[in-house]
Each structure stands twice: as C-alpha cells, then as structure tokens.
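J.: Any chance you could fold what I've pasted below:
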Amino acid sequence: MTEREPMPFPFARGAVTELPPGYELLRRDRPVCRVRLPSGDLAWLVTRYADARLVLADHRFSKRALLDGGAARTRRGALLSGLLFTTDPPEHTALRSRLTGSLNPRRVAALRPRITGLAEELLDRLEPGGDLMAAFAEPLAMSVICALLGVPVAEHRTYAHWAEAVLSVNRFTDEEVTRAQNELLVHMSATVRAARSEPGEGLISALVTDGLAVDDDASVVKLVATLLVTGYETMVAGIGNAVLTLLVHNGRLPSCPVDPALLEEVLRFSTYGDALRSRRAVEDVQLGGVTIRAGDVVVVSVASANRDDDAFPEAGRFDPTRFDPTRFDPARCGPRHLSFGHGAHFCVGASLARLELEVALEVLSRRLPALRLAVPATEVRFRDGSAETPPESLPVTW
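T.: Predicted structure coming up:
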C-alpha cells in the first residue's frame, strides 16, 4: 500500500486488550503513514515511540494551529480557543501554571479518604453479574471530579453526557457536540460566578480567589470545563481498562497496597485511545522517512507507542515488574510510558489519575479478591467512537 492510499482510522478492534495487528505492521513498515479520519479528512498517523515523543514535545508541532482554517478534524464539533488543548507556550504555560497552583499535591492527597469512601459505597451496591462500568467506574470517576471541583454530583448524568459528547470522535453529530459544549460552558459560567460570590472548598473556588480579576473568569470557565470532561472520560476508561487488563493478563487483581511498578505497567499496557492526541505541523518536518508539510495534522498513537519493542522489550507482554525500581534495568524496562503524554502538554492531572486508579484497584482487591469476568473476554467490546475507548460494559462476578 502506498502513501497515496490512506488507511482508515481508527482501526477496527481486535481481541480484547490487544491492539489491532495493523499497529505492529505500521511500526515495522510504515511508522508514519497517511490515514483517513472518521471526519473524512487526511492526517498522518505516528506509531513508533521515538517519533511519538518527538511530535508530542517538538515546537514544530502545534496545538494552537489546529484552530486555523483547513486543519484536518479528529473529532466532531468546533474546537474552542483558549483551552489547555488548543494553546501553545507561553499561553499554555500560563494556563497550566494557574491550574497546577491550585491542583497541588496537598489538594490531591486530601481526596484519598473521599475516593476510598466513594468506592466502598459503590461496591456495597454491586451484585454478581453486574456491570462494573455502570455500577463502579462511571459513578466513581464522576464523583471524584465533582468532589475536586466542588460541584454537585447530583447532576452527574448531565455532566456525563456533556463529557461523552465533547470527547466523541464520531458518536455524536457536529450539532450535538456544539450544543453540549455550549451548555457546558453556560453551566460552568454560572458555577464560577456563584463560587466568586460564595467561595467553597473545591478547586473552582480556589481558582477564582487567587487574586485575579473578575474579567478573567472566562479562562477559569474553560479550565474547569476541561477538567470535568477529561477527568471523567479518561478515568472511566482508565479504571475499566485497568481491571480488564489485570483480569485477562495478570489473572487477578493486584494485592493491597498496589505496587507502584504494577500501576505503571497497567497504565502503559491498557492505553487504547488515540484520536485526540493530535498536533499540526507549522513547518516542514522529516519524520519516519516521509515529509510532513506545514499545515498537516499528525495523530499520535500513544497506544501503539506504548507497545513499541524498541522502547519496551517484549512490549506486547504484560509484566508487573517492568518498572520495579529495585530491579531497574533500562535494557529490560525501557523508558517512561506515554499514557499521560509528553512535553509541555503532559497531563496536568496525572497525579490525581494515579491516585484514583490506585484507590479503585485497592478497594476492589480488598473487597472482591476473587473478582473475575462474568463473560468470556472475547465478548467484551470497546466503546466505538469514543476518544478514550473504555469497555462498553464489563460484567463481573466473584
């Protein structure tokens, strides 16, 4: 197949918790290839680890330029300006600094008892044969992000709909995505105004009481809307895919407390979403034996990069001790996984994501040590059209 014959993207899913074989073939033969996105637009797909790191961190590949006319669309709906995901340094640096100042280690660590209690309550209601996604992963992810922001979890169904629509690749129409984005921003604008009038304990109140002017509320609205959307969708996929990976490839849940090395291997191995990790070239770049022209959009397959044998020996094998610092051997372990990104756009909520996943796995392991799938693994299906690609459902028993 030549570069004039673009491949469809994303690939159809293969066996559960295994990437489609097309990724391995591309890493070997066509590490940078043309693909046709669900929107019908053409882009470049990067599948090797080294190339992925370069695109994610190199200033020649821009997030802000995705807003400019003619950019290939990786998702439905119009992109919004002024977001963490549509800005470059120094604008991005200023936004990120503002958020990291409020989303500090103390605030994240203080959520551990809350996350534990929420997980315990959800498992009290889970019955054998139940769906772990609907009964545990989804409500836990929403409850945690609401607790962090300081917004009522009672509106979780509306929040979940907005998040699923905004991060949809092709599950919703352009009109549905635009409507969800607008409704989310209107709602968050009212929430930010209320927090400025009567500050509470959540992150929103921390952001609006940091001494900045009232007319800066627009940036706060976009920050918290981004956190709500990504904090929910990524953790739904993170928890669901982690449990699925452990049950299929590890044979069981981890022991308590969760080994940090195992947690990192779970994060490396169970990443499947690619569609929104995109950049736009602002100058011509030679990469993977091809010329990416200024204006071209590049999609980075973090899932494929994390399974690159050149970066992680025997990358297709789940190895709970791969990142064990007491046995660290760069030749065996490989470098850092890319599940939280790389460079200036490294996930600002990575510490919260690690904590939430760690607590979820610990509570599951302690309460349901014999947890297993209630259906054959081959019957588990990923959510089509979702950027983060969680299981559609995960029936479990014990």
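J.: CA atoms for contacts and neighbours, from now on please.
T.: Will do.
J.: Now for Arg53: which residues touch it?
T.: The neighbourhood of Arg53, defined by C-alpha atoms under 8 Å, 6 or more residues apart in numbering, consists of Leu338, His342, Gly343.
J.: any idea which element the spatially closest residue to the second one that is not a sequence neighbour lies in?
T.: When the adjacent residues along the chain are set aside, His342 lies closest to Leu56, with 5.8 Å between them (C-alpha to C-alpha, 6 or more residues apart in numbering). Taking DSSP states H and E as the definition, one finds Leu56 inside helix 49-57.
J.: Next, the second sequence, to be compared with the first:
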Amino acid sequence: MTETCPYQAKAEPTPTPELPLPMRRNGFDPTPELLALRDQERISRTTTPFGETAWLITRYEDVKTALSEPTLFSNAGPVPGFDQASDAQRAVATGNLLTYDPPDHTRLRRMLTGQFTVRRMRDLTPRVEQIVESHLQAMERRGAPTDLVADFALPVPSLVICELLGVPWDERDEFLHRSNKQMDLRLPEQERLTLLAELHGYLAGLVARARRDPGDDLLGLLIREHSTDLTTEELTGIALLLLVAGHETTANMLALGTLALLRHPDQLALVRDDPAAVNPAVEELMRWLSVVHTGVQRTAATDFEFAGVRMRAGDAVVLAFPSANRDHALVDDPDRLDITRGAPGHLGFGHGVHHCLGAPLARLEMRVAFPALLRRFPTLALAKPDDEIAFRSYNAVYGLESLPVTW
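T.: Next up, the predicted model:
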C-alpha cells in the first residue's frame, strides 16, 4: 500500500480546534452552557470542528422532527472537512448511507436490512457470547489491573465487525488501528486524510477479494445477492460505514457504560444479577451517555422556517444529541441515570429513515457484554482515582482514553 496520500487536503494542518459546544462535556454530562441554550434559545448559531457556521438544534422534539424530515434536512450535502471536489469527499460519501437521502438511501438500505434482522441477531448471539467469553478469560489469566478499553471494550465489537466484514485475522490489528485514529479530530488534517486513504484502499481491496471469492460474511452475501446492483465503490463505502459505526460506538458505550455503573453500584448490581434488567439498562445508558455528539451534519434543502428560525437552502445544520436526550420532554429527571425506566424514544440510535441500521447488533453486544463482565468480576472496581479517568473529548464518538480496573 502506498505511503503517500492520494487525497489533497484543503489547507495546511491547523492547530487543535476548540471543541464545538455540542461536543463539550463535564464527564458524562453535557455542559451547562449547552443545556441553558436548549432551555432558553432552542436554536442558535454554532461553529463546527471544521470552522463552519451552522444552526444548532438542541431540543428533543426539534431534533426528532429534523431526523424525520429528509426533504427539509438533507444528509446528501458535502461532507465537512473535505474539499467538495476531492477524492476524499467521494470516498467518504459514496455508499455511505448517512450521506444519502431517499430514494437513493432507500435503495441501499433495503439491500442491507436483511443482515440485521431479529433472526440474524439470534444466529449471531452464540458467536458474540464466545467472543465476550474469550476476552474475559484472557483478562482473568493476565490478572488485575488491566485497561478495560484496550482489553475488552474495544476488541469485542472490533472482532465482531471484522468477522462480519470478512477481514482476515492477520490483518485486523493494522486495519483497526487506522480506523480508530481516523476518528480523532486532534490529528492534523493531512494525517487524517492519509489514514482515510489507507483505510479506503484496504476496504476496496477487501471488496475486490470478495468479488473474486464471496464468502459467508456480509460483503460476500451482498455480492452474491446484489452483485449487479452495487458498484465496487458503493460496497467499499458500505464497508467503511459499517466499520466505523459498527465498532466505535459500541466500544465507547461498553467503556463509558461500565464506568457509569461503577459510579452507581446499586444499578450495577441489577445489571449483574437480574437478566430482566439488562435490556432497559442498555436503552437508558444509550440515552444518558449519548456517545454520538451530533452525527452527520445536515444541510437545509430549501428555504423554510423551523422552530421560529428562518433557514436558507444550503445552511449547515447540527443536531445536539446529548442535550436532546437530556430534555425533560423525553423523560422526567433526565440528568439522573435510572436503568429501570428503559428510556423509550431516546435518540441514541437516531430516528426516522436514518435510524441506525446496526442498532440490533449494538444492542446484542451490550446485552451480552455488560452482565458477562460484571458476573465474571463481581468485585470490579477502578484501579485509579475516579477523577483521573480521561475522556476522549476530541473524538467524533465520545468515550474514554482508558479505564484501568481491578477486582
């Protein structure tokens, strides 16, 4: 693989950007400034990580409505951070469901939906349980202390998605290394573009191999069933989306969720000891943690008025999931973690036509991993002071740098 980047950056690398308002957190919580904006102004102007000005939508009902109206709030605009005419822009957008509107979105999603059905998740459950068990056994053999991010939260969903995509075993470490780093907004633009080029090139090669010899993995199944309906570029984009969405979010949920439960020992005990408590716990953790800050930046598709604000065609629009999921319009006492309520209607997996395709897989992994971890290590505890835990503030998906634990 070439060491030079075929994509051209828009500008020279810039210093680490200031965190945009919807990415700012106080530990688990959105900052008071974001919550005050939601309660007082509803919609305002903000600056994105790439220096663009955008409308910021903060309330639950408004965010839900925006997610439900692709004819007004389009996902098909240019992907921020890349020159609109560049190879990088095309690589990120082609085949990526999150950058399509209906009917193109509908065409691609219909081909993928069958891979994430309830029946398919039942078939995958034994393998997910094996993967979780093998990592717990390895942690136990190595002994405490250990980093739960590196030894459990990250490798479990990473291995699941690699198997789903058919990534050969001996290529997985390097493959995932590029993926993890590419999400870090602190990296200079040129470095992120290089990582994207390498990752996209690898996935294009994976698709080419699957076309020559389709296996039983997702790419192989798509090629056998829809070979003439999907271009190689679309298949590569689908693989890129599933890779990022399929392991980054779940990995960060496993780490953050474990820390949240350690800080709420009574609720941890419920997840550990009561099988009926696990499903609602996963939903409440998705709401309360909101690991996806804003999701895909949207574009106003036409001139229209929304929530008292006049938007113009082409305006950038950002949806603040942390504030929306902590809105009183969704649940009572929204800043309190309560795993018994289940948080029906939360936006942790989005809503509408772009509701997360892989949500059933993410739920499956969390439903298996959380209780298995807590049962294996019933005395699980932090191995360093709580106030020294470092959060991944500049990552596109919120999480932890590491989580040292003992038992």
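J.: picking up where we left off before, give me the range in the second structure that the helix holding Leu56 of the first structure lines up against.
T.: Aligned by TM-score structural alignment, helix 49-57 of the first structure falls on residues 60-68 of the second structure.
J.: Give me the mean deviation of the helix holding Leu56 of the first structure from the second structure.
T.: After superposition onto the second structure, helix 49-57 of the first structure sits on average 0.8 Å from its aligned residues (mean C-alpha distance after the TM-score superposition for the first structure).
J.: for that helix, which positions count as buried?
T.: Neighbour-count burial for helix 49-57 of the first structure flags Tyr49, Asp51, Ala52, Arg53, Val55, Leu56, Ala57 (criterion: 16 or more other C-alpha atoms under 10 Å).
J.: What segments of the stretch 151-300 of the second structure are strands?
T.: 298-300 (DSSP state E, counting those that start in this stretch).
J.: tally of neighbours for Pro260 of the first structure?
T.: 16 (other C-alpha atoms under 10 Å).
J.: actually Leu259 of the second structure, not the one I wrote
T.: 21.
J.: and it, what pairs with it in the first structure?
T.: Under the alignment by TM-score structural alignment, Leu259 of the second structure pairs with Leu244 in the first structure.
J.: what sits against the nearest residue to its match once chain neighbours are set aside?
T.: Nearest residue to Leu244 of the first structure, sequence neighbours excluded (C-alpha to C-alpha, 6+ apart): Thr17, at 7.4 Å. Taking C-alpha under 8 Å, 6+ apart as the criterion, Thr17 of the first structure is in contact with Asn241, Leu244, Thr245, Val248, Ser270.
J.: what about Thr17 of the first structure, which SS state?
T.: Assigned with DSSP: H, G, I helix; E, B strand; the rest coil, Thr17 of the first structure falls in the coil class.
J.: out of the contacts of Thr17 of the first structure, who's nearest Glu392 of the first structure?
T.: The nearest member of these to Glu392 of the first structure, counting by C-alpha to C-alpha, is Asn241 at 10.5 Å.
J.: Could you measure from the closest residue to that closest one other than its chain neighbours over to Val236 of the first structure?
T.: Distances taken as C-alpha to C-alpha, 6+ apart place Ser270 nearest to Asn241 of the first structure, at 5.6 Å, with adjacent residues excluded. Going from Ser270 of the first structure to Val236 of the first structure by C-alpha to C-alpha, to the nearest Å gives 12 Å.
J.: And for Leu67 of the first structure?
T.: 28 Å.
J.: In the first structure, which helix is the longest?
T.: The residue-count maximum for a helix in the first structure (DSSP state H) belongs to helix 217-245.
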